[in-house]
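[1] sequence? don't have it. structure:
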């Protein structure tokens, strides 16, 4: 999105600033000459709104566009989105909010919450026809037909008995009706199933498929091998010559980007993918096939189904789009209910996980001084989606009861307190004040479940911080919510521990994982005194990132720890983001002053995880490590070099770079350079500005 809009920004004179992961200045630079367009994730958008309220700039926010508005009902991210919108509505009368979604049901609740007008349209650039397949029969989804399905046709494909056993769902028949002339997406329930289906289809395809766009496919294989330091997944090596690849979170960002580009250009005609592609990437197809009505082991929800089938139909390319859901006889009734049921309603997520969202919201309200009395907090709560949907409340409790209960919990947890002078208002209500720990928690956007643990860990770290390498800092910034995804391999744990220097081994002892424990675990011995499992997992994951920062080779690290490349990249991105949060947490607590400089540098290393000379190029939207290396080796060594590049020359200099990509890269580089120049100019003007409280005859430069 940043790359796509930078071109408009350069032409029309506005700045495009990215707020994602650890990127984005909080508070943002106050622009006087140019307006800024912030492209933000939900979490960073919330931080941005908090900082605008705190610095009195919220009224300068002209327009907020929320894509996929139905995410309001999706767990903790939905709660953060609701907090953000509620704060904007409460604190600014001039900001316009536009929400967009293709999968919303209870629009009335959202209209009331956002005080909004409602516009809807059934227009679709390319008509979509929905089908289901049971055995070798295909039925069109038709609400007027008996049982909701109208018979369409029988599959016309001759299967041998061995092929029937290998492909009982007739996937090969379904995809070969479309590819290679048109594109096709096959959604699979799991990552492993994606890989298996891609291989199975290639095994039975005609060899003639290999002859189509042969050079482009070989170039893609070469590109993927280059970005992976000479290595390539053997499955991709076998499937790409047929124009087929898998796409899921087990791939690195660079690999996914290359595969997406190749699919968009027609080099690849078929992707086997997981449901995440439906919501996150704009890769439409002539035909979308749903391998099963499941995501992992969970039956599809209507919203998920609509997101997936909505990929069918390429505007400007195809005249039609169709989806086929493969159904087993046992699931027929469930699928009938699925395709004909209304979309799921969108419900507030603030109350989930023991009022986790409400706790976080009320803490920040007091921290931002938007509300300092229980009555004021309650007034704010009356403007949330949660208040409109009061059926979500326990029967015996009112919204006021929940508000008071959460404020009490925040006081007991040491995050809020009543004002020291003890004065109360005429209703006997005490003013509320945020504690230093509460301030650090909300400023760092730290999960309230972990704030006390983080404080204790950082405090303990000060007793003996080991800076021989970054291992100790990595442990302190390891996200607590990644622990649940970690099952240590004890032999690997011992081997990697043995490779550490004596100083690094001391880190393990300091955090509470002695060598004897790892040795006994690796040898299968019974341990009488166990070690805290979360500490063990955090150290193990820290060893993964420690190896990655040393080697800058995700393939080698994945092999060493027997983990997927995609998991390691997710771990890296999550730790970079949490490191940024811990940095803001420490900035609010003077006792942690020593961490500020250390975490600033660590966050930068985690964000880019490349050699220092490539970092300026990777600040450009759409430039990942592989592309940065290509640009650097071709002489584009700085942001200024790239901003002044001719896209036509860039296409000739960089292998497999399309004109569109070249234009976007140059536009993004220009935008990045303009943003930096603007920031420096603002700084100069700020330094030269005469304070208003100094008499004119005393002002001097």
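    Thanks, I have the structure now. Values in this document were obtained by computation on a predicted structure and should not be read as measured data. Residues are numbered from 1 along each chain as shown.
[2] from here on, just use CA atoms for contacts and neighbour counts.
    Will do.
[3] in a strand, residue 324, correct?
    Yes - per DSSP: H, G, I helix; E, B strand; the rest coil, residue 324 lies within a strand segment.
[4] hold the first one in mind and look at this next one:
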């Protein structure tokens, strides 16, 4: 089997280029198109790639590359050209913006020695300073120095709330304070709480590099000195601080004792803190970082931030709380609530030029978020009373008749021709994919791009094709043109590959949904907004600032530009949005959304309060007491207590003390909302009375999350799957109250009734069963992309379901354990393992080995490697052949040698072999052999 040419990690590191750094196209692109100026835009037309038969193996001396037969290229008729962009009234003379286009905006460290991390004021160990230096961080910004030197911050005596623009270096401040806390006190812990799984994974990788070797290689004299002074923590059991990520669907089932720094999603952090309070291990906690603090008033998940912070404030122990945000207009109020020092800066190392694009005309709005001297008016723009700075010509192509789409494509094309990266934000997944396809059709053709870049794009396409899901058909069309899209419909592996390729400069244009703005760190030279909507609704001022803030990033681009492209009907709303102030945040705890009920139940369950008076005192530490009056708080407390008491989750004795019932404790331990917990309890109670044990469907239904995923059931698919159920599955239907006759009517187009509470509960059951059918197929080794096609769902949604189920199952296992239902807990744990492995029971042992899951595990099994011991005793070179069989879709470049590809597989085989040996030795040890 022939493979792809892969470079060593050292070569890749040496050749890596960042998305914002200038890259060159092949010499076939004229100098005018490659000027580092918006005015130098070409039409994008060029020779069309028409090769459809196998080409010679040798590459052209001009830098073009030939590919093997079978690769999909767009036919010549599909080639489009981008509209020209004309610049008016070019400003004369230098400005801050034009100067920074030439000179990078980096603060000088020669003036102030305290901008050096090695300065004694920070008291950082040399190893940590060296680690930061190896990552390119040798000095800090003046604002970071001023912030860190705030009263009591470096010693941990004071909490901190601070605001800085996106890209201004917020994270470094929190990292330094958090690291100081756990290094200066032995056997202590820190938590860093982030809103999204992607951010957690990214931060875990970053911090593991930062802390590498912190406690290693110390001479005995220094060791004894540090022990005597208790300055730096010294852990003999490992060489560096343990950084562990906690998120739904994570493969590592770590506990409080397994980490020094825990990086968590909101849900996992709340669960960890509840458990630690209950078993008193919370005394080890010394620092908690709350990132994206503005999310505290998010209707869906923000209240968890408030619950976490309020519990920490109620503990009688020193815990430094560090909250940060890019958009927090009432930071002083939040700082007052958290008893924190408040710091705010508007410094941004990279200037951003902001523009509005309307009917092909480009209007300058302001720089660095500071608007122009006066706001633009609707009449001035719509009646052409103000002159634009640039004009995007109309397109002759029918595909680009929409002026908004034409502007998006032309601006993206212009950015790419300058050799920079652009992020395009779209309001839906469908628009993402459509924009990516159209932009790719105006990009330079493969033979116009230098061979090194094309090799990297071919490698990327190869990696996408080698995934178990195969390559997305739209990505197949766009990747070789340097364009891709990024949204939740892709699997996490696809999203990671796209993000890495964009960050490395292999891809120049990434079209994403709005959630990418806060979900991952991908800066760009230019941010282009295809309207300002998320679905049908306009984005909020905070989200708009997040998206525009992705333009320009220190070390990646000397300047940034944003272009908001809007249509005629939206002009007034868009102008209001662009000039709108960020709304002040407030507590979203109340009885109507059931958040107060959960807060009360958690507090009583972990015994932080047990009376009406102590609950009032507890809530005085909550944000609700700072954004609402005392009467509102007391009303919420009284009402919430009554509701959870009526649900049977708490009881009160003759001394007016409250205590959580067994069910209440089970709900808190499983980290679900009280009303969901009551529903789960009712379902479990029915299940335990009559459980269908001769099939998988019943346990899978119990295993399925109760949260509303917003799924759309394809009733024809539901009917077909129902018809294919065996006798055991049909009994499960009857037990759950699902009527086949009703499903037949739904498949014929009759709407699902959800008018009464009973109808809504039944609809919930139907949707859960539809998801349970998908889980059944996943547990039986059906690939994600096949399940997605079968159930008419995006692949990313199916994967998210599987990952959510793993987290939900972990909660349900705890629920069952607290309720004393050990058998049910064991059954759930078994299916949780199967879902994580994506395999049947016979492959579960093999699936414990890294890189061996689902399809790969089955290939190993079929080749005779059926135990961990068999793999542990095998020569890694033998395993390479098995890995090749598990990647039949690997794309190969004709004429390239297989050495690098086989080298990559051999490295993976060595990891598999080493892991199998560790598992094998662990088994022998556990059996006393």
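    Cool, got the structure. Fair warning: this is a prediction, and the values are worked out from it, not measured in the lab.
[5] superposed, how do the two chains score by TM?
    Once the chains are laid over each other, their TM-score by TM-score structural alignment, normalised by the length of structure 1 reads 0.83; 650 aligned residues with a Cα RMSD of 4.0 Å.
[6] counterpart of residue 660 of structure 2 in structure 1?
    Aligning on TM-score structural alignment places residue 660 of structure 2 opposite residue 434 in structure 1.
[7] what helix or strand does residue 453 of structure 1 sit in?
    helix 451-463 (DSSP states H and E).
[8] thinking again about what came up before, may I ask you to confirm that the match of residue 660 of structure 2 is in contact with residue 368?
    No - counting by Cα atoms under 8 Å, residue 434 of structure 1 sits too far from residue 368 to count as a contact (9.2 Å).
[9] residue 209 of structure 2 contacts residue 131, doesn't it?
    Yes - the criterion here is Cα under 8 Å, and residue 209 of structure 2 meets it with residue 131 at 7.3 Å.
[10] returning to that earlier point: share the number of residues neighbouring the match of residue 660 of structure 2, please.
    If you count neighbours by other Cα atoms under 10 Å, residue 434 of structure 1 ends up with 25.
[11] before we move on, what about residue 77 of structure 1?
    Residue 77 of structure 1 has 18 nearby residues by other Cα under 10 Å.
[12] now residue 181 of structure 1
    Counted with other Cα under 10 Å, residues neighbouring residue 181 of structure 1 total 11.
[13] for it, what are its contacts?
    Shown in contact with residue 181 of structure 1 (Cα atoms under 8 Å, 6 or more residues apart in numbering): residue 269.
[14] for residue 234 of structure 1, see how far away it is.
    Using Cα to Cα, to the nearest Å, residue 181 of structure 1 is found at 26 Å from residue 234 of structure 1.
[15] which residues touch the aligned partner of residue 261 of structure 2 in structure 1?
    Residue 261 of structure 2 maps onto residue 37 in structure 1 when the alignment is built from TM-score structural alignment. With contact set as Cα under 8 Å, 6+ apart, residue 37 of structure 1 has these partners: 14, 15, 16, 17.
[16] likewise for residue 190 of structure 1?
    274, 295, 296.
[17] tell me how far the lengthiest helix in structure 1 lies from the chain's centre.
    Longest helix in structure 1, counting residues (DSSP state H): helix 659-688. Relative to the chain's own centre, helix 659-688 of structure 1 is displaced by 25 Å; criterion: Cα atoms, centre = their mean, to the nearest Å.
[18] may I see the buried residues of it?
    Across helix 659-688 of structure 1, burial judged by 16 or more other Cα atoms under 10 Å covers 661-675, 678, 682.
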